[in-house]
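>>> Dropping the sequence and predicted coords here.
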Amino acid sequence: MTERGSAADQMLGGFADKLVSLTDEVLFADVWARPDLAARDRSLITIAALVAGGNTEQLPFHLNLGAQNGLTEKEMVEAITHLAFYTGWPRAMSAIASAKGTFHSDESAEGEPK
């Protein structure tokens, strides 16, 4: 949470306040805080679910959260690579492009500096 509010509040506050409230108070303050699964594991599961569902719009936030929760870039890339065989090549390629953009925003898709 920042002075300006959560990421959900910054994105949707004033437009979808109930969704912001559920995101902040139920999803992140309750579900993510449950003690029986480490935040690192929750991040890995969430990243896998987003890749499997083709939901790359939410991926950068969760890749960064995964890094905060102890996942390495290599681990996240390896998970996405592994998922290519289970979720489909196009979903994995879209996800890996999102990951590259998240972790290496100073490079273009062709590997040339921006």
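Arrived safely.
>>> going forward, measure contacts between C-alpha atoms and count neighbours the same way
Fine.
>>> in this protein, which spans are strands?
Counting by DSSP state E, no segments of the chain form strands.
>>> how many neighbours does G53 have?
By other CA atoms under 10 Å, the residues close to G53 number 11.
>>> Alongside the first one, take a look at this:
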Amino acid sequence: MADLVACLSTGKGTWVEVAKLINNEKWDSVYLVTNDFGKEKFSADKEVKFVLVDVNKGMEAMKNTIVEALKEKVSGDVAVNFVSGSGKEHMALFSALMTMGVGIRIVAAADSEVKEL
């Protein structure tokens, strides 16, 4: 399959959707862009790697953190989900992936499967 990169932050009920995405597909690796609270509180049935960002530092700093964490770890096409988090986090993740030159496939959880949008 591919790697999954998803935001995991604010938004009522969004963590359930992220968990469905992780559990309903066979991913090479799963990377969650989140904060310390998300790393501490989120649990999944499969292994995930956390990319910790500080939303108070601004979008460019978040983007740089994401690039540094993911470079040489993801390549080719990356499945991406933005259901959780704020616009700042979404923009930082999108910009980081574009900077790294990877292909982006937007995915969402649909019942017991993952759909590409």
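That came through, no problem. It should be emphasised that the depicted structure is a prediction, and the values quoted were computed from it without experimental measurement.
>>> Got a TM-score for the pair?
The TM-score (TM-score structural alignment, normalised by the length of the first structure) is 0.33; 74 aligned residues with a CA RMSD of 5.0 Å.
>>> Would you mind pulling up the elements that the lengthiest strand in the second structure packs against?
With secondary structure taken from DSSP E, the second structure has its longest strand at strand 103-110. Other elements packing on strand 103-110 of the second structure under the criterion 3 or more CA pairs under 8 Å, 6 or more residues apart in numbering; DSSP states H and E are helix 14-23, strand 77-81, strand 113-116.
>>> For that strand, which residues meet the burial criterion?
For strand 103-110 of the second structure, burial by neighbour count (16 or more other CA atoms under 10 Å) applies to I104, V107, A108, A109.
>>> Roughly how far does the closest residue in space to the last one that isn't next to it in sequence sit from W15 of the second structure?
Okay, so that is A109 of the second structure. In space, and not counting its chain neighbours, A109 of the second structure is closest to L21: 5.3 Å by CA to CA, 6 or more residues apart in numbering. Distance of L21 of the second structure to W15 of the second structure, computed by CA to CA, to the nearest Å: 10 Å.
>>> Neighbour count: these two, which is higher?
For L21 of the second structure versus W15, neighbours defined as other CA under 10 Å are more numerous around L21 (25 against 21).
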